[in-house]
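Asker: just a sequence and a predicted model for now, questions to come.
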Amino acid sequence: MRSEPARVGAEHFEALDRMRVEQGSHLSDEPWTPMDDALAELRERNGYARFDQEERHSSPPKRSRFPILHVDDLEIGADPVWLIDGLLPATGFGVIFGAPKSGKSFLLADALFHAAMGRAWAGREVMQGAVVYITGEGVEGFKRRLIAMRRHYEVEGRRVPFLLIPVAPDLGHASGDDLALIEDVRSYLASIGNPPIRAIAIDTLARTMKGADENAAKDMTTFVDNCERIGTAFGCIVLGVHHAGKDVAKGSRGSNALDGAVDVMWSVEKGEVCSTATIHHMKDAEAGATWQFRLLPTVLREGGAALQSATAAVVEIATLPGEAQHPAAKRNKPLPDRARLLLDVLTFAIGEMGEAVKGDSNVPHDLRSVARENLKRYLELRGYWDELITPAVNRANLSRDLKTLQARGIIGATATWLWLR
């Protein structure tokens, strides 16, 4: 009975390769030799895949640690610039800050929910995709907010890719939670068809510091570095919700390292009727745009003797983001006093009685408008209507001032409705 030949180890192939090199048959332009046949037969018999000898004996190209790009080789990339046009960039790191109960979390969640739906927000186009919202506090309340939003925007059952993580990672230390978060998010995205991820929100920044000192530049830099790794992994923007300092105008609470690292920063201030959002900082565009919003309470479940009621709130945009004022605009002739007063009255009226108008294609659907008849209630109340002149003159002044505001692009108007641009 013929015995099977003994298996040959890898070290024997090394010796054969050396012999082949000595014969010169490793060169690609040399003819195939008997040594090649012997080597191929041994490899096949012993389970080793045949591979190209030229690749085996050639050195891999050296990769440069610091790539050098010539100025003439640079091109403008085709990557998207904005997640929400002019308000949130598509990539980078940002912060939304404000005092407690100012509505900053409501505002950010509403903006990102529109991105997940692919609907314009506050009059601005969005880039549609998946959103991950991380909150480690008030989880049950935040769940109610999301339920209220999906009902309010009539998208229940449509699988809008807005994802909630109810556990705060440790991003204030080099704990590895950033990498674990990336892995878990990738795994879940794969289970729902890998939609592109557009934003990751961290609410709140302080909750994810896990004992690190937000006033220390070193600890805040660690937080920012972790966020940037997460954003780079998905090619999206990472947004932190943070508290304001003692003076909102001076920025967010904690180390200045945070302000220096952001690509975008919103501030939110609570008012009696509406809260005001302002682009406090924008790295690659102009800051200063402001807009107003308010929270509308909504009942999710009626209560009874054996069942507690459930309520939440949804965001309603009262005025659209105004463009930052350019130096040239500042030199323009200011509004006449009465037109300025009328603008203040109109802003107040929209804040109290404005509504979203449906069924009229001439009126923007994503902001609040006030009926002309309702505006008249505030003209005397807010001091615009002059009792010393006739009603006809008052009406003429009103018509003139409305035309002034409309001509300057400050307001929009139809025969029935008025709104702020």
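Answerer: Right, received. Where do you want to start?
Asker: okay, CA-based contacts and neighbour counts for the rest of this
Answerer: Will do.
Asker: surely R20 meets M35?
Answerer: Yes: assessed by CA atoms under 8 Å, R20 is found in contact with M35 at 6.6 Å.
Asker: the more surrounded of the two?
Answerer: Neighbour count, other CA atoms under 10 Å: between R20 and M35, R20 has more, with 19 against 15.
Asker: for the strand or helix carrying that one, packing partners?
Answerer: Assigned by DSSP states H and E, R20 belongs to helix 10-23. Counting contacts by 3 or more CA pairs under 8 Å, 6 or more residues apart in numbering; DSSP states H and E, helix 10-23 is packed against helix 34-45.
Asker: report the buried residues of the helix it packs on.
Answerer: Within helix 34-45, the residues scored as buried using 16 or more other CA atoms under 10 Å are 36, 39-40, 42-43.
Asker: got it, and stretch 74-89?
Answerer: 82-89.
Asker: centre of the chain to stretch 63-70, how far?
Answerer: 31 Å (CA atoms, centre = their mean, to the nearest Å).
Asker: check stretch 139-154 too.
Answerer: Worked out by CA atoms, centre = their mean, stretch 139-154 lies 19 Å from the chain centre.
Asker: which residues touch it?
Answerer: 110, 156, 166, 298, 300, 310-314 (CA atoms under 8 Å, 6 or more residues apart in numbering).
Asker: give me that answer again for 6 Å
Answerer: Contacting residues not belonging to stretch 139-154 are listed as 156, 312 [CA atoms under 6 Å, 6 or more residues apart in numbering].
Asker: what comes up buried for it?
Answerer: Buried, per 16+ other CA under 10 Å, within stretch 139-154: 142, 144-146, 148-150.
Asker: got another, please set it beside the one above:
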Amino acid sequence: MNKVVRDRLAHLKGQVRSAREAQADLDPNYLIKGWLMGGATSVIYGPSNVGKTFLALKIAQAVASGTDWFGCKTRRQHVLYAAAEGGRAFENRVAALRAAEFDWITHPFDFHANAIDAQVLAHLYNEMNPNPAPGLIIIDTLARVMAAGDENSSVDMGLLIRNVDTLARMTGAHVMLIHHTGKDTALGARGHSSLRAAIDTEIELSRDEESGVISVMSRKQRDIGMGRDAYYSLAEVHLGTDPDGDAVTTCIVAEAEAQEPVVKDKRRPLKGHQQVAHQALLDALRDHGQKRSGPDFPGKPVVHVDHWREACKLHGLLNNPKSKDGGRNAYKRAKEWLMNSDYVRSYQDYWWVC
């Protein structure tokens, strides 16, 4: 056994512990309880214009000030927001927070080809951090710090991950990346899958187009339980007026309630005799509906077929003088169509709507 192997073996022996020595960690090192752990890495991703930067700014302010984030406890730590996509628009967003307590810098960092930038940013953070405990560094966005790299390349993504790890290791801070989804949002964050494998926390943002409410969903947690969600909308903030007298505005995050999912009706649309028969059944249920007991009844009002038939007569579908059979075949076909198209159900001559 050569000296290098002996030294390595001696080092490893010193780290072996008995399982009997293990003790529960009852004081987790969190930044946002249930969402972000200290010293870890995370990605927040979503489609364009979903408000990723606005949410990241809310995270930055919550951790820097020690205030609750969507009802979750935080631990007050130093925060540095590295806005690689910065500019006047970003500064307006910071100003809208009113007395924000974190630090920020706008600079085109390169975490792909230039390994120095991660080290320089780490030294900058350490010099600025007045607290003994490490805090949070937000990188906005991954695409900008990827520079000339290819997000879909395992080699290029590996270089970026290595620089993120360097930044986290040198500072002890939680490093958060702001990222985008690809063309197919169902596939998650854009780029090579090695990113998801490497990070500790993954948070997805998606917008409900009808309500405008944005969902914040925990998609991966290495050391925390899953299943947490939060919801917000973007509220406009008036910052002042420009030299022409026009309003200057931006947005901030406003907490919102969860939206009930809208289930789209995939059934074929009603028309003609089917629509008449369906309306006749609704009228019959209104006038004669009753609940019947039994496992095969739906637990809501049902009506006997005779009442439905009478309602069809009132609507002109049956006893139709213009039809040779008085509309009987039209009524039969409409009833079958409604059944096959999941508009109605029946049991023992009693009918109800789906």
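Answerer: Thanks, I have the structure now. Computed from a prediction, not measured in an experiment: that's the story for all the values here.
Asker: using TSV, lay out the buried residues of stretch 74-89 of the first structure together with distance to R63 of the first structure.
Answerer: Listed next are the buried residues of stretch 74-89 of the first structure as TSV, based on distance: CA to CA, whole Å:
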residue	distance to R63 of the first structure
W82	33
L83	34
I84	38
D85	38
G86	38
L87	39
L88	36
P89	32
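Asker: so where is stretch 405-419 of the first structure in the second structure?
Answerer: Per TM-score structural alignment, stretch 405-419 of the first structure has no counterpart in the second structure.
Asker: just the terminal-to-terminal distance for that stretch.
Answerer: 11 Å (CA to CA, to the nearest Å).
Asker: residue range for stretch 224-237 of the first structure in the second structure?
Answerer: Against the second structure, stretch 224-237 of the first structure falls on residues 161-174 (TM-score structural alignment).
Asker: what about the most centrally placed residue in the first structure, helix or strand, and which?
Answerer: In the first structure, the C-alpha nearest the mean C-alpha coordinate belongs to A199, at 4.3 Å (CA atoms, centre = their mean). Using DSSP H and E, A199 of the first structure sits in strand 197-203.
Asker: and the aligned partner of R145 of the first structure in the second structure, what helix or strand is that in?
Answerer: Here R145 of the first structure is matched to R93 in the second structure, going by TM-score structural alignment. Per DSSP H and E, R93 of the second structure falls inside helix 88-95.
Asker: that helix: what's the following helix or strand?
Answerer: Using DSSP H and E, the helix or strand that directly follows helix 88-95 of the second structure along the chain is strand 103-106.
Asker: what range in the first structure does that next one sit on?
Answerer: Strand 103-106 of the second structure maps onto residues 163-166 of the first structure, going by TM-score structural alignment.
Asker: show me which of the buried residues of stretch 139-154 of the first structure is closest to S399 of the first structure.
Answerer: M149 (38.6 Å; CA to CA).
Asker: tell me where the stretch 201-350 of the first structure has helices.
Answerer: Using DSSP state H, counting those that start in this stretch, the helices assigned to the stretch 201-350 of the first structure run over residues 217-234, 256-261, 327-330, 337-353.
Asker: in the shortest one, what's buried?
Answerer: It stands for helix 327-330 of the first structure. So helix 327-330 of the first structure, judged by 16+ other CA under 10 Å, has zero buried residues.
Asker: now it: which residue numbers in the second structure?
Answerer: The aligned range for helix 327-330 of the first structure is empty, by TM-score structural alignment.
Asker: tell me which of the buried residues of stretch 74-89 of the first structure fall in strands.
Answerer: Using DSSP state E, 82-84, 88-89 are the members of the buried residues of stretch 74-89 of the first structure that sit in strands.
Asker: can I get the residues you listed in CSV including distance to A249 of the first structure?
Answerer: Below are these laid out as CSV (distance: CA to CA, whole Å):
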residue, distance to A249 of the first structure
W82, 25
L83, 25
I84, 24
L88, 20
P89, 22
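Asker: and these, which two are the farthest apart?
Answerer: The two members of those with the most space between them (CA to CA) are I84 and P89, at 6.8 Å.
Asker: now which residue in the first structure aligns to L57 of the second structure?
Answerer: L57 of the second structure maps onto A109 in the first structure, by TM-score structural alignment.
Asker: next one: its match from A116 of the first structure, what distance?
Answerer: 10 Å.
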